[in-house]
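Asker: can't give you the sequence, but here's the structure:
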């Protein structure tokens, strides 16, 4: 991958010929055969395969092309004909691979043979499956149970995830951190507190009935482009879309539908956001406080005139608790404080509130721009407060819609991947499988990092993902990672977590979801849960890239059999032989959700798990939806720097990546090509520091009292973002985020707000 920065005006609109060209380019680059490129026609279809990238909903009546640019890239990345086997690793030491970029590592192609690191040669060498399982099992049996971590990335199927959590609990711990800990745990905590359910209440059909959509901190054009179909349809009905985001993102500005011949030929585009408010990074609670204040002031005025109430008084009385305390806090909050912390004017917030008050049914869509803050949970509960004011939970066209990332990150939680024992049906598992599950809370992602840094974690099993690249505090974590006695990675492609490894390291290559998974000659199917809590079946549709690969269920079973004592109630081999038996077991554990699982998994549009809040049934302590008062308007009051030269950094993703997978160095929606080592700054902030476009700067964390944290050699790019803020790419800026800089209650790394100091490369002092 080159590192020659070129900056051009951002590409608008999203979609259009740019997306078509990107899809064609990735298919050619990955050498995807013509026959396999036709797989895209089966992507996200009721009888096809579920996309391996984002978790956006799969409609019952899909478009002819029910895939987006990001999904096509993910499919090409997985179905590539490029492979790497024993000969590749014979040519390269692991140390030499450390200098390769993330892109270069994954671009080598699919892993095809199980590998073990050889300390004498510093190379990965082939190992047969039985030996790999036996050696890993022996190491796990010798380890102390509480010192082993079972991580999952969010891409494994419901079947694999269920087996994995059972393996971990039968082993003896609840150390089941996952990628949700790094992104949407603030959602799980905040929505559970407010509504009694840890996931969103919006279904796909609600987009057809909504009168207004609010967006907070979610980049639809990159993170979930298929949602643009629902947004375009809503806009054609005249539905206003009001966006709060520090950057003007292409997908939230305008869209040309690549599936429309008329739009493609004429260049016709749809304006997505009718109001676009570029608030300060971390200004979300303040902005929501302003919206709520404007609503209450309009309600006061209506009551004074004797007009109909603006708030839904009947709903508030019957269905909510804590409204009076919340109302008092809002009234006591001064507008100047709201404006200062949000970076928005009172007039702007009142304009947004006016639209809200005129809409009968309102949805709120959000992403990690809300969750990855010290007060990320407060951000989520404040959004719920805003919706509750006018009864916008539990009615058609209304509700809260967190947009999940990885394709089954929500589903794996549903089947038991959680470090919180109170969220797992431990008593039922005990009865079903005849063992005593551990009751002690396990480690979440941040706690696993803390344990690794402290030397308290001694083994790490990774079911997918690129953990060491995704977590914060990269430099410190990589140094500590090398001291781990055992690391095991179940993977499809080579990544950073293989070249930064423990003292004993194994790489176990697995089938991808899109590949046909035959057990005893019989093709198997798996299932996933989307962002709207609907379950879908998924069939592999292309031949495996190599005959040496095992499926994820087979790998989990192999590890479990080599590690655990035999249990007559768990027939791992029978489960692997027929995945329907796994689904039958899931239905026994979770009958309310998964009854008749095998019969219902191919329901067009999926079958939805019960969500009380969507029916105005509140599983909270009070039995009602809870208003909560935020701790502070300031996003990080205990970690903000007092240095006036500090900028508030937030991390972003490009359209050339999905999570830690980098497809290219380009970000065409932001006009950045050839390099990801950039720092986006407002021109006024550049001028104050004497910086020009393209200057090279070093960035240090302003609040690192315990250890220095820095990223050197970033190129400055002027960009339209609020003064006092800066943006840089994930995961390149992860070294700047301390492990301890996480959300209160949820412990999500606070990657969307960290104070940093910027200095010219090689300079001793920060630019003032």
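Answerer: Looks like it came in fine. The model shown is predicted, which means the values in this text are computed figures rather than measured ones.

Asker: contacts, neighbours, all on C-alpha from now
Answerer: Will do.

Asker: quick one: contacts for the residue nearest to residue 549 when sequence neighbours are not counted?
Answerer: The spatial neighbour of residue 549 that comes closest, neighbours along the chain excluded (Cα to Cα, 6 or more residues apart in numbering), is residue 510 at 5.3 Å. Contacts for residue 510 (Cα atoms under 8 Å, 6 or more residues apart in numbering) come out as 490-492, 549-552, 555.

Asker: farthest pair in those residues?
Answerer: Spatial extent of the contacts of residue 510 (Cα to Cα) is set by the pair 492 and 555 at 12.6 Å.

Asker: about what we covered before: so among the contacts of residue 510, which ones count as buried?
Answerer: 490-492, 549-552, 555 (16 or more other Cα atoms under 10 Å).

Asker: What is the subsequent helix or strand relative to the host helix or strand of residue 355?
Answerer: Element membership for residue 355, per DSSP states H and E: helix 346-357. Using DSSP H and E, the helix or strand that follows helix 346-357 towards the C-terminus is strand 362-366.

Asker: Please state the offset of that following strand from the chain centre?
Answerer: Strand 362-366 sits 17 Å away from the centroid of its parent chain (Cα atoms, centre = their mean, to the nearest Å).

Asker: Which residues does the helix or strand just after it contact?
Answerer: Following strand 362-366 in sequence order, the next helix or strand is helix 368-371 (DSSP H and E). With contacts defined as Cα under 8 Å, 6+ apart, helix 368-371 is touched by 183-187, 216-218, 245, 282, 284, 376-377, 379-380, 743, 748, 750, 752.

Asker: Which ones among the buried ones among the contacts of residue 510 map onto helices?
Answerer: 552, 555 (DSSP state H).

Asker: okay, pairing it with this:
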């Protein structure tokens, strides 16, 4: 079952001295002065700022240094001493900048002034803020609102997100996609169908009460290392942690706490995973089905023998619907199919199930390894099925735990960023602001780019993010972006989406959350929601990168005022001057959630969002938690029949990146140095394809349509990954992912399961 303690690529514990060195390196790289590097002391503290990267919870009693390696890198990236001034663009035309690597674009530094693209000189040139607002407003007024997309990255605060969704709806559209569409929309759909809420149900307190934790497709060591503190504490209490993940990741094997002198000075470290099962890519439903089969078979035997039941009979009877149908499906399931699709031996699945049956309270953590599949929603529903068998929802120490990868991606949905009108309080907004909101469904990310390819989308207001790089099918979608009539990019740093510009294009530099936000009414604070559905205040501590940049609320208010004019009942100037006014309106829209927010947002540990499922109240159609029978346990039933030598590609992030932001070209944990154009491959598959370490290959997607999708110049690296599965970096491998290859119900791109073939090789010695 693969319980070895070390990874061959990185034979050390995650954290430890490697983490300390990485933090020191990026602070030097960004030329962050000592006074600025001290801002890390305030990171994730009750009176400081919430990390701009991951959304893991802020504890009520924080560590002296409540940040991880990834969070420190994100902070250093924002407080860099490097600047991109108008002089930068006088030296570098856009056609030249398009040849730069993504890392080099962001590494150039912080944007300092509002800019407009000038066609005559092929350069971005400075404009005043009011000129930018007026020009953008004029462009938007002449467009059909449903031809405009308002995108929100997960870094936007609750206040900014609330303002943007209200502006878009007053303008006349529900086209409000966000970064959830790219990752955890499968959770939002699957959890809501299963338990009535679209978010996880655990809090930090549950870590102290749990008896067992599962991990599915979530590389905590890279994506949310602060969580390792809670995992380390749980392991010291003897809590088993069972991991299902295709790659053998050091962050899920061992951890040495870099903030603990004892951990740093002694030779040992904490084993994280007590069982590590390398499930095949796309085999999660089968693996979970196998565990359910062990539990239900054991219960059947117990009932026949007159022994206590294994399942939670009372919970299933009183709180669930559909158990009998699901249980019969499980009994009929064939072990040969489960083993073949999951890639795991039966005894490995049984070992995991035995631990599950011994535990009274179980948390199931998961990430995009479950959600970014054609059957992503089904994966989430199956995980809920497993938890519900033994009543592991709505009790202390138990529940589903989707680990969000962006700092407020969950919160922006809470305050109305959604393309689905049924999820927004439209009637309340209509009463509150005296307008009639649009009732038609808007576009999510996939739908927006499909419409862009068809010429139906004319403009994008891009609040953060780097959509040109992050979306699938880049070789098709990037040219479509360049044909837009208007692109508006609100950002801290330069990225590819700014350079692949529309006919009219603006880059508007905004404050980072780390920076002091001074407005007419005084210094401002913002709020956000973490992965455990708790709300926190956040207050910047660093001086702004330039006096000419503006806050996100200021920019949204300026565009909204210039676009809507007398059509809006909102005093946008008052809102941009005092964010407490925005929070007051949020509390009017959702009184049960945001009442007394000015006080409660500074509660150590945050204040929890009301979640009925935590109290075993089920806001589903039946009024009960819903079991689901899967459509198929196959990895991807709608893709073409696989070829004999085909491989299944999963896209990955390195320890030196956050989403599309690349801090450097190394991946310490996987032993990769100076090159992200690599493919991690099982040695048996290398031999089958006649490949050696260092050979270069081209991958081609097997999609069954008439579009050729290839990525060339990829270097093969042997790695501990299941046979038939390979790994390659995101966003470099995005051209291989068809835009239409997405989760059925949620339309999350299926980036963890792309069928490909090797179509050309070049020997290492020939390159």
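Answerer: Yep, it's here. This is a predicted model, so every value here is computed, not measured.

Asker: Any buried residues in the helix holding residue 355 of the first structure, and which?
Answerer: Using 16+ other Cα under 10 Å as the test for burial, helix 346-357 of the first structure gives 346, 348-350, 352-353, 355-357.

Asker: which ones are touching residue 654 of the first structure?
Answerer: 222, 666-667, 669, 729.

Asker: hang on, the earlier thing: how big's the offset between the helix holding residue 355 of the first structure and the second structure?
Answerer: Following superposition, helix 346-357 of the first structure is found to deviate from the second structure by 0.5 Å on average (mean Cα distance after the TM-score superposition for the first structure).

Asker: residue ranges of the strands in the stretch 401-550 of the second structure, please?
Answerer: In the stretch 401-550 of the second structure, the strands defined using DSSP state E, counting those that start in this stretch lie at 459-463, 486-491, 504-509, 517-519, 522-524, 526-529, 534-538.

Asker: so which of those strands comes closest to residue 605 of the second structure?
Answerer: That would be strand 534-538 among these, by Cα to Cα, at 7.5 Å.

Asker: Near residue 315 of the first structure, how many residues? Count them for me, please.
Answerer: 15 (other Cα atoms under 10 Å).

Asker: In terms of helix, strand or coil, where does it fall?
Answerer: When classified by DSSP: H, G, I helix; E, B strand; the rest coil, residue 315 of the first structure comes out as helix.

Asker: Not counting sequence-adjacent ones, nearest residue to it?
Answerer: Nearest to residue 315 of the first structure is residue 391, by Cα to Cα, 6+ apart, at 5.8 Å.

Asker: That neighbour reaches residue 312, doesn't it?
Answerer: Yes: taking contacts as Cα atoms under 8 Å, residue 391 of the first structure lies within contact range of residue 312: 5.8 Å.

Asker: Those two: which has the busier surroundings?
Answerer: Using other Cα under 10 Å, the more surrounded residue of residue 391 of the first structure and residue 312 is residue 391, with 24 against 15.

Asker: Identify the residues contacting the more buried one.
Answerer: 311-312, 315-316.

Asker: for residue 50 of the first structure, same thing?
Answerer: Residue 50 of the first structure sits next to 43-44, 407, 528, 536-539 when contact means Cα under 8 Å, 6+ apart.

Asker: again, only using 6 Å
Answerer: With contact set as Cα atoms under 6 Å, 6 or more residues apart in numbering, residue 50 of the first structure has these partners: 44, 538.

Asker: From residue 526 of the first structure, how far off is it?
Answerer: 9 Å (Cα to Cα, to the nearest Å).

Asker: any idea how far the residue lying closest to residue 532 of the first structure once chain neighbours are set aside is from residue 610 of the first structure?
Answerer: Nearest residue to residue 532 of the first structure in three dimensions, chain neighbours excluded: residue 203, at 5.5 Å (Cα to Cα, 6+ apart). Computed as Cα to Cα, the residue 203 of the first structure to residue 610 of the first structure distance reads 12 Å.

Asker: need the longest helix for the second structure.
Answerer: Looking across the second structure with DSSP H, the single longest helix is helix 284-304.

Asker: residue in the first structure matching residue 22 of the second structure?
Answerer: In the first structure, residue 22 of the second structure lines up with residue 22, judged by TM-score structural alignment.

Asker: Its match: neighbour count?
Answerer: Residue crowding around residue 22 of the first structure was assessed by other Cα under 10 Å; the count is 16.

Asker: Same question for the one 4 residues further on.
Answerer: The criterion is other Cα under 10 Å. On that basis, residue 26 of the first structure has 21 neighbouring residues.

Asker: Now the residue nearest to it when sequence neighbours are not counted: which helix or strand?
Answerer: Spatial nearest neighbour of residue 26 of the first structure, chain neighbours left out: residue 73 (6.1 Å); criterion: Cα to Cα, 6+ apart. Residue 73 of the first structure belongs to helix 69-78 when assigned by DSSP H and E.

Asker: residues in contact with the closest residue to residue 696 of the first structure other than its chain neighbours?
Answerer: Of all residues beyond its chain neighbours, the one nearest residue 696 of the first structure is residue 715 (4.5 Å), with distances taken as Cα to Cα, 6+ apart. For residue 715 of the first structure, the contacting residues are 678-679, 694-696, by Cα under 6 Å, 6+ apart.

Asker: Let's have those in JSON lines, adding secondary structure.
Answerer: Output for the contacts of residue 715 of the first structure, formatted as JSON lines (three-state DSSP):
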{"residue": "678", "secondary structure": "strand"}
{"residue": "679", "secondary structure": "strand"}
{"residue": "694", "secondary structure": "coil"}
{"residue": "695", "secondary structure": "coil"}
{"residue": "696", "secondary structure": "strand"}
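
Asker: Of these, which is the most crowded?
Answerer: Of these, with other Cα under 10 Å as the count, residue 679 tops at 26 neighbours.
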